[in-house]
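> how would this look folded up:
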Amino acid sequence: MTSSDRGDAENRFRTFRWSDLEGEFAGSIDGPDSEGRIRHILDPANAVTTIHWGRNYIFEASMATSSGRRPVVVKQFRNHGWRRALERRFKGSKATRSWSVAKALIGAGFNTPEPLVLAESTEAEGNSHFVAALLEPAFEVRHFFRRLDNQSDAGEFPEVDDLQFLGRLGQLARSLHEAGIWYRDLSLGNVLAHPRADGEIELHLIDFNRAKLNKHLGLWRRSRDICRFPIVEREHREAYLEGYWGEVPHRWDPRWWLYCLSVRGYILKHQIKNALRGHKTRGTTAKSLQGGKHHAHIPAAEKGASIRDRSVWDRLSDQPHQHASKWQKFRIRLADAPDHLAGYGAVIRGAPKVRSRYLELKQGLWQEPVSFRGVGVAVRPCAEDPEAHFEALTGLGVRHVLLRLHPWEENHEAEEALAQRLSERDIEVVFSLPQNRELVTDLPRWERAVERLVRTFTPYGRHFVIGHAINRSKWGVWTSRDYTRLLEVASKILRSYDGVEILGPGVIDFEFQATLAALQRQREGFSFDAVASLLYVDRRGAPENPQMGLDTVGKITLLKAVCDTARHTKPRSWITEVNWPLWEGPHSPAGRSVSVDEEAQANYLTRYYVLALTTGLVERIYWWRLVARGYGLSTLESDGSLRRRASYRALKTLVAQLDGATSLGPIESPDGTYVFRFKVEGGERLVAWALEDGVTVELPSKPQSAINRDGAVIDVPDTTSVILGPSPVYFEL
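So this is what the prediction gives:
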């Protein structure tokens, strides 16, 4: 590293240039191993909390300093594409512009979180980063305006006099303009209110990469720059403009009507944008066909790699990423058309039997008592704190664990140690062997890997899942032949061990035609011992939501119909992977549109397990996974501790309340509500929920006690009427 002190003139900022990064950092964070500490906070893998997930990724991180750990905010800008490259070359990146404006604001006496690091990739399309201190406590002024407008979604905001606060915002805008700063985005989310210890409230500015310095602003630019707050009431506008102009302009004064016109135009623009949001434009479609964008941490495909070989490993979401564009994949599908047509033929031939069996199963749903068993969780070893990981795993109370092995790796000591400890606890362990493109194209290597893994892990479990998301090219399988060759090699090895069961094919999502095709087209003499499916329903939100007319119960029923009628499997169904991704940026395995918060995830988990296992049509369900940012039941915090999410408590409560109980099926309840009845030792238990808050339901008898989704005891009314919401409740009758 080369470093130079730039002196007091620029607040003692230091420049640096490393092999792949260059920029500046504040002298306040200088110290031993500055490079290592800065690289640590720039890595999204070390994000503590996702703050914003959009065109740019903003997250909180924890930085080690000489005085202890310091919370910081990292804003990661992507520079993909020729437009960003040109902008970066001639105007500077957004991070560089943010850095310059932050220093200018501080120099002019404005409040803004302390700028700490500017880091620019030395690659043309590499990332740019702007890092600032985390301001705590801080409240976006959007919540002041929501409260001013009596909106129900108004968040917390300090108590202020409305008119005086509007005047302060006007004064802030005027001060910026007098300092020659044309902010160009002075809006709801870019001004923070920070209460000081003495009770005064400071206004801090953020998100200023669009700002321009040393500008003389005329009336038009001033009006456009101050119009981004939704101030519509006359009294409020007067207070705001008095703060800006020092007086209330007359109604026919250009300062008044030009401001009002600008506000109306700004509000109209956002109304149009919101109306269009979610609709795909031609430009969006074209981008997706060309390959679109990906998270900045994902490595590029190997130079010169063929279209079939362009998937790479995404270490944050723990899955592959496919660099091939939709057009490129379409070309491969055309080249493989004979294989796909043969698959469609197998589906068409098998469909009548599937339909007939589906109708039979549907008619017989919940007609007989069902033992509620099969709640499981999927895991990978936790290198950071294996003891805390094992304690959390055993603390759930589950008796079924799926351990995913990575056959492309050579060292499996951590996996073996975990499997041995679970086996000693008499916990059933299932082993999943996913594939990647390298193994698909190198069968001898696949054979050696399977031989080694089966030999190592059969002492701890007798179930092996062969095939993972075989209907997704990013996992290396492009044709049925790709998967069949893997299966033939693995089955030959596995069948040489007594009592070992083979599960597959591991189709992901609601694509049962792919499952049926895979089950119909295996070689004669081979049969799966059970069908393994990765039955996600997250793209439809709640598990009760329909897709092509089928909700979770309908999909479970159709899947069992496939298992019962397909040629090369026993009539058994396992769901080896399910979860709902969280709103945690690149750690989430799916897009923003299907991600949920932690409360919704916990609600959906309980409801999915109850809906699926009470049918009696599926033997096991495994949540992927125990520890993971972006989707796990728990997550590692910045200090290395393990935080158990609401979904962890929900699964633990589900096991404690229902595992081993006898399901008597649902009882009649109003539309949009679900009440399931169970026979337990000593009596009966209900689990109930509603899709909306505040729905009243009559129970068959007055409940004696109740606990909530997370296992806490709650009050019960002295009547059979109870009020339900999206969070399931357990009632003891």
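
> make it CA atoms for all contacts and neighbour counts henceforth
Noted.

> against Glu410, how distant is Thr552?
38 Å (Cα to Cα, to the nearest Å).

> pick out whichever of those two has more residues nearby.
More neighbours surround Thr552 than the other of Thr552 and Glu410, with 23 against 10 (other Cα atoms under 10 Å).

> give me the neighbour count for the nearest residue to Asp426 once chain neighbours are set aside.
With Cα to Cα, 6 or more residues apart in numbering as the criterion, Asp426 has its nearest non-adjacent residue at 7.8 Å, and that residue is Arg399. By the other Cα under 10 Å criterion, the neighbourhood of Arg399 contains 19 residues.

> with Arg146 instead?
Residues near Arg146, counting by other Cα under 10 Å: 17.

> quick one: the helix or strand that contains it to chain centroid distance?
Here Arg146 sits within helix 142-148, counting by DSSP states H and E. Computed by Cα atoms, centre = their mean, to the nearest Å, the separation of helix 142-148 from the middle of its chain amounts to 28 Å.

> the residue nearest to Asp426 and Arg485, how far apart?
Relative to Arg485, and taking Cα to Cα, Arg399 is found at 33 Å.

> same question for Ser634.
To Arg485, Ser634 is 37 Å away according to Cα to Cα.

> where exactly do the helices run in the stretch 501-650 of the chain?
With DSSP state H, counting those that start in this stretch applied, the stretch 501-650 of the chain shows helices at 512-520, 552-565, 598-613, 646-658, listed in chain order.

> for the second one, buried residues please.
Pointing back at helix 552-565 there. Of the residues in helix 552-565, those buried by neighbour count under the rule 16 or more other Cα atoms under 10 Å are 552-565.

> same deal with the last one?
Within helix 646-658, the residues that qualify as buried by neighbour count (16+ other Cα under 10 Å) are Ala646, Ser647, Tyr648, Arg649, Ala650, Leu651, Lys652, Thr653, Leu654, Val655, Gln657, Leu658.

> and this one, so I can compare the two:
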Amino acid sequence: MKPPFSWDAYSDQPALLKDKAYKNAMRRAQWREHLKTLGTALFALPLALCAMPFFKPKKRFELGLCVNLDKGHEQVALVEELGVKHLLCRFPLWEMEHLEAYATFIKSFGNDKTVVVCVLQDREHIENLPLTALHVRKVFEVLSPLAREFQIGNAINRAKWGFFSVGEYLRFFECVQAVRDTHFPHLKLLGPSVIDFEYHYTARALFHGFNTRFDAHTALLYVDRRGAPHNKQLGFNTKAKIAFLYALAKLSPKSSDDLYITEVNWPLSNTAPYAPTSEKECVDEATYARYLKAYVTTAKQSGKVRKLFWHQLIAPGYGLVDNREGLHKMQGFDTFKKLLQESAR
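Predicted coordinates:
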């Protein structure tokens, strides 16, 4: 990532934007888009809220896990030990020179895995759509033999990830979809990947005039600042948040109602700087394992989540394994394994 953006390797996400003048200027430039987001939310959110009780599906639920190239090939044995069949692997567009290495990494898990590739954006590709089209075509050429589903963009409502409005994301997605439609019509494109319970951004991504459609609806549905999954935020616990999100997808002409939660975890105590939040939001290993089980169970029992990916296998601050001194399997590892075994029955 290029300045003013930088990557925090400890927490596996972009660092906070320190150039406040730049951030504020970029946001001001998108004022029309912010008005559209507000207007769309005022229309779509009450409609979805009213429609929530009428959508009662029973979708087949699948539990998956996020893996990262930079965490090493020891992940292969851990995935086999867990019995994971569904994987999500990030590919950053700013690492095009390592594309073949990512392909080799994905192949190492064997051909019995279903893989979603998450294509991470940066500001250069957001601003230069011809470059995006060129690079995405190459990504599809190299990785489509290994994966049929590609999540386009991540955490689109966070400026540190590069987008300053949902409109910018939709133009980005539209560019990628044009490449898919022309050259790779068999692939599925997933989005919009809004993070947290900020459904006004979701509404804007689902109700608009762009030539886009999400083949599955992706969301990073965290509750780490609210404690346990049953805790409420603005009156909504995790079960209600899922139902609300599903209603939005059902009502939208721009999305499938297949809901993928592509990223969720809890931050672990005493792991700074690896924890993605402050110590205030962190929990101990036992609580992490308990929340993991509660969240997965809630998602499965809702009947409205098609796939859920735990983020991620190896990460000292929030994953299932701590690799700072060898490989330490945390309590969440065994809990996740048991949940996978239960899901397979």
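
> that older thread, and Ser634 and Arg485 of the first structure? which has more neighbours close in?
Ser634 (22 against 15).

> which ones are touching the residue lying closest to that one once chain neighbours are set aside?
Spatial nearest neighbour of Ser634 of the first structure, excluding adjacent residues (Cα to Cα, 6+ apart): Arg644 at 4.3 Å. Contacts for Arg644 of the first structure were tallied using Cα atoms under 8 Å, 6 or more residues apart in numbering; they are Leu633, Ser634, Thr635.

> just to revisit the earlier point, would CSV of the helices of the stretch 501-650 of the first structure with distance to Ile267 of the first structure be doable?
As requested, the helices of the stretch 501-650 of the first structure are arranged in CSV below (distance: least, Cα to Cα, whole Å):
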stretch, distance to Ile267 of the first structure
helix 512-520, 46
helix 552-565, 41
helix 598-613, 31
helix 646-658, 38
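
> so Ala41 of the second structure is in contact with Ala203, correct?
Yes: in terms of Cα atoms under 8 Å, Ala41 of the second structure counts as a neighbour of Ala203; the distance is 5.6 Å.

> now for Val653 of the first structure: what does it line up with in the second structure?
Just to correct that, residue 653 of the first structure is Thr rather than Val. Under the alignment defined by TM-score structural alignment, Thr653 of the first structure is paired with Lys338 of the second structure.

> what about that match, distance to Arg306 of the second structure?
19 Å.

> cool, Ala315 of the second structure as well?
In this structure, Ala315 of the second structure lies at 25 Å from Arg306 of the second structure, with Cα to Cα as the measure.

> cool, and Cys118 of the second structure?
In this view, Cys118 of the second structure and Arg306 of the second structure are 17 Å apart by Cα to Cα.

> for the two, indicate the residue with more neighbours.
When Cys118 of the second structure and Arg306 are compared for neighbours, Cys118 comes out ahead with 23 against 20, by other Cα under 10 Å.

> that older thread, check which residues of the helix holding Arg146 of the first structure are buried.
Applying a neighbour-count criterion of 16+ other Cα under 10 Å, one finds Arg142, His143, Phe144, Phe145, Arg146, Arg147 buried in helix 142-148 of the first structure.

> quick one: the helix or strand hosting Phe25 of the first structure aligns where in the second structure?
Element membership for Phe25 of the first structure, per DSSP H and E: strand 21-26. Per TM-score structural alignment, strand 21-26 of the first structure has no counterpart in the second structure.

> what about the helices in the stretch 51-200 of the second structure?
With DSSP H, counting those that start in this stretch, the ranges of helices along the stretch 51-200 of the second structure come out as 75-82, 99-107, 123-127, 129-143, 166-183, 199-206.

> could you say which of those helices is packed most deeply?
Mean neighbour counts were compared across the helices of the stretch 51-200 of the second structure using mean count of other Cα atoms under 10 Å; the top stretch is helix 199-206, at a mean of 24.

> give me the mean distance between that helix and the first structure.
Following superposition, helix 199-206 of the second structure is found to deviate from the first structure by 1.0 Å on average (mean Cα distance after the TM-score superposition for the first structure).

> where in the first structure does that helix fall?
With TM-score structural alignment applied, helix 199-206 of the second structure matches the range 512-519 in the first structure.

> likewise for stretch 248-258 of the second structure?
Residues 562-572 of the first structure are the counterpart of stretch 248-258 of the second structure, counting by TM-score structural alignment.

> for stretch 524-531 of the first structure, which positions count as buried?
Of the residues in stretch 524-531 of the first structure, Ser527, Phe528, Asp529, Ala530, Val531 count as buried by neighbour count, 16+ other Cα under 10 Å.

> what are the contacting residues of that stretch?
Outside stretch 524-531 of the first structure, the residues within contact range by Cα under 8 Å, 6+ apart are 501-506, 563, 567-574.

> apply 10 Å and report the result again.
Contacting residues not belonging to stretch 524-531 of the first structure are listed as 463-466, 487-488, 491-492, 500-507, 515, 519, 522, 559-560, 562-563, 566-576, 618-619 [Cα atoms under 10 Å, 6 or more residues apart in numbering].

> picking that back up, can I get the buried residues of helix 142-148 of the first structure in TSV with distance to Cys382 of the first structure?
Supplementary listing: the buried residues of helix 142-148 of the first structure in TSV, determined by distance: Cα to Cα, whole Å:
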residue	distance to Cys382 of the first structure
Arg142	40
His143	40
Phe144	43
Phe145	45
Arg146	43
Arg147	44
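
> which one of those sits closest to Glu387 of the first structure?
Distances from those to Glu387 of the first structure were compared by Cα to Cα; the smallest belongs to His143, at 42.4 Å.

> trace that closest one over to the second structure, please.
In the superposition onto the second structure, His143 of the first structure corresponds to no residue when matched by TM-score structural alignment.

> same deal with Ser262 of the first structure?
Looks like Ser262 of the first structure stays unaligned there (TM-score structural alignment).
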